[in-house]
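Engineer: Attaching a predicted model along with its sequence, questions to come.
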Amino acid sequence: MNSNPSLIFHLNSELLEGPVFDHKENLLYFVSILDCLVFCYNPYNREILSVKLDSPVSCIFLLDKKRVMVASKNGFFEVDFNTLQKQFSFQIDIANSVRYNDGIKDPEGRFLIGTMGFPEVKDNIGKVYSYSEGKSKVIIKDTTISNGLAFSQDGCSLYFIDTPTKKVAKYAYDMKTGAVLFESYVIKFNGEGSPDGMCMDKEGMLWIAEWGGGCVSRWNPISGKKIDERKLPCLNVTSCCIDNQLNLYVTTAKSSKDDMNGGGLFYVELN
């Protein structure tokens, strides 16, 4: 089933990523990784605010009203969109040859975040970290392009994408300790697209952005079957999130200099 996605925002960015929807405040956050920019979008009045950091940014964690934690290569910064101010918060001990990529908060408030090679992607040098109360630990090792992270509705399972594997892995998640245990690969991509960012909907299904596939696709993580697909007018689709109307915001990246739509933020109506 196809729909006509609406272009919400286009700054001619090379790589938009990390959309996160604040359901309480009805605000969307996303980043332009290589421009070092963090954005806050208000769907009601279409206001877009931005704050620039001093190194590539990757993902956003919600704190409270118009305040977020943003991961950048040079560390984690609190960004306040009430004042457009930023303040360094903490850094995890990561190698100079990597940067942060996708992340998510667990139900207990821990920051989970993966790394990947930068400026050059290299096999198996990435890790997924868990950070809480000043301490970090590695929970997944030997990844290449650490991408989508999503929790099951009961919080007992963590789904994770290492993009070059073209698979979605499922881990048992211990809420008390934050430890993970690999269980199985639950989804496998056989087409042109590779899985990138993802989110879970209210029915427990996974919406997955397809890098090189020009779409977002919906999957049942129990059966491993694809159950829906929505095309985008560009090849590299990076991530997605669901708003209060149960529709999708989708970020994209350029596939070439001639790609006029890549690097835009799109809205896909599901309902």
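Structural biologist: Thanks, I have it.

Engineer: alpha carbons only for contacts and neighbour counts from here, please
Structural biologist: Will do.

Engineer: And the strands in the stretch 151-271 of the chain, which stretches?
Structural biologist: 157-162, 167-173, 180-188, 194-200, 206-211, 215-219, 226-231, 236-242, 248-253, 264-268 (DSSP state E, counting those that start in this stretch).

Engineer: For R67, which of the ones you listed is the nearest?
Structural biologist: Within the strands of the stretch 151-271 of the chain, the stretch nearest R67 is strand 236-242; the backing value is 18.3 Å (Cα to Cα).

Engineer: Next, the angle strand 206-211 makes with that closest one.
Structural biologist: Between the axis of strand 236-242 and that of strand 206-211 there is an angle of 160 degrees, by axes from the mean of the first three to the mean of the last three Cα atoms, to 10 degrees.

Engineer: winner for burial among the strands of the stretch 151-271 of the chain?
Structural biologist: For the strands of the stretch 151-271 of the chain, the stretch with the most neighbours on average is strand 236-242, a mean of 30; neighbours defined as mean count of other Cα atoms under 10 Å.

Engineer: Second structure follows, compare the two:
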Amino acid sequence: MTGGDKEDGVADGLEIAVRERAELGEGPTWDPVAERLVWVDILSSRVHLFDPATGRRTVLPTEQHVGAAKPRRDGGLVVNLRDGVGLYDPDGTFRWLRREVVRGRRGNDAAVAPDGALWAGTMRYDERTGGGTLSRVAPDGAALTVLPEVTVSNGLGWSPDGRALYFIDTPTRRIDVFTVAEDGGVTGRRVLVDTAGLSGFPDGMTVDADGCLWAAFWDGGALRRFTPEGVLDRTVELPVSRATACAFGGGGLTDLYVSTARVGVDPRAEPLAGSLLVLPGLGHGLPQPPFAG
């Protein structure tokens, strides 16, 4: 890898946070209370916990494929599993919050809204068009299906003022935006960005303190930042083709962590595929709320 212009090219200072062979690394999230990064390997059914200050790593096996894991308000994790949404207590005890078994379908990306609800996506293993959903799961487990016909439910993020929700259904190659109502619901879906002219497919994303959207591009080997108006204003190339998601972490939320996948990748050509990467000092992130359940 060669150093490049930070405005366009491989970012100087790219580091390997965790050298790993994750099949499908996904969903990095900073836990400010525990001061650690939470991320998952979906196909290996593992939740990874990483403390960048000490280098300590912990792996929590799950009984099912796990699409996302997010911190809870009172400790522990909420997880988006194959058969629904579950809870891990701080002592490791597991229980289902909402179980909904649909053969051939699994949980995928998820995010916590400013009001503490979990927005959880699903997809078919065969990626059948319209076979997935996007649902809002309340702290008590009550769920509302917001989008009933999603193909690969992926990136989610809210604007700094909480008035806009951004969403990616990966095969559409779009980033859509909704208006958030007072009750936390959404209306007025429209296309913010059409990425069809760019390499790869938008996957996971995060929103920074300036309200810009950072999206990881599957088979695109890059992170791309878009302004709140949908204008591409920055590209950061990566030494892996399958970047899956990104999130700001560290004490000042200035380090951008990137999850990657090695499924379908030649490891000889991409030895870092599956590792957790980090771009120190790339910007400023927003504090992510914990799940209120």
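Structural biologist: Arrived safely. Note that the structure is predicted; figures quoted are calculated from it, not measured.

Engineer: How far does the helix or strand where V128 of the first structure lies sit from its chain's centre?
Structural biologist: Here V128 of the first structure, judged by DSSP states H and E, is contained in strand 126-132. Between the mean C-alpha location of strand 126-132 of the first structure and the chain-wide mean there is a distance of 15 Å, by Cα atoms, centre = their mean, to the nearest Å.

Engineer: residue range for the following helix or strand past that strand in the second structure?
Structural biologist: Following strand 126-132 of the first structure in sequence order, the next helix or strand is strand 135-143 (DSSP H and E). Using TM-score structural alignment, strand 135-143 of the first structure lines up with residues 142-150 of the second structure.

Engineer: got it, and stretch 227-236 of the first structure?
Structural biologist: Mapped onto the second structure with TM-score structural alignment as the criterion, stretch 227-236 of the first structure occupies residues 233-242.

Engineer: now swap in stretch 159-170 of the first structure and tell me
Structural biologist: Stretch 159-170 of the first structure lines up with residues 166-177 of the second structure when matched by TM-score structural alignment.

Engineer: Residue in the first structure paired with T260 of the second structure?
Structural biologist: Across the alignment, which pairs residues by TM-score structural alignment, T260 of the second structure is matched by T252 of the first structure.

Engineer: just checking, that match touches K231?
Structural biologist: No. Assessed by Cα atoms under 8 Å, T252 of the first structure is found out of contact with K231, at 11.9 Å.

Engineer: which neighbours do the two share?
Structural biologist: Taking Cα atoms under 8 Å, 6 or more residues apart in numbering as the contact definition, T252 of the first structure and K231 share no neighbouring residue.

Engineer: hang on, the earlier thing: ok, now which ones touch the nearest residue to the match of T260 of the second structure once chain neighbours are set aside?
Structural biologist: Excluding the flanking residues, the one nearest T252 of the first structure by Cα to Cα, 6 or more residues apart in numbering is V237, at 4.3 Å. With contact taken as Cα under 8 Å, 6+ apart, V237 of the first structure is in contact with 196, 209-216, 250-253.

Engineer: for D109 of the second structure, same thing?
Structural biologist: For D109 of the second structure, the contacting residues are 26-27, 67-68, 80, 120-122, 153-156, 204, by Cα under 8 Å, 6+ apart.

Engineer: correct me, but L144 of the second structure touches A120?
Structural biologist: No. Checked against Cα under 8 Å, the pair L144 of the second structure and A120 is beyond contact range at 10.3 Å.

Engineer: hey, what's in contact with both of the two?
Structural biologist: Common neighbours of L144 of the second structure and A120, using Cα under 8 Å, 6+ apart, are 135-137.

Engineer: L272 of the second structure: which of these is nearest?
Structural biologist: Nearest to L272 of the second structure among the shared contacts of L144 and A120 of the second structure, with distances taken as Cα to Cα, is S135, at 33.3 Å.

Engineer: Against R98 of the second structure, how distant is that closest one?
Structural biologist: In this structure, S135 of the second structure and R98 of the second structure are separated by 11 Å, where distance is defined by Cα to Cα, to the nearest Å.

Engineer: thinking again about what came up before, quick one, the strand holding V128 of the first structure and strand 135-143 angle?
Structural biologist: Regarding strand 126-132 of the first structure and strand 135-143, their directions subtend 160 degrees when assessed with the same axes, to 10 degrees.
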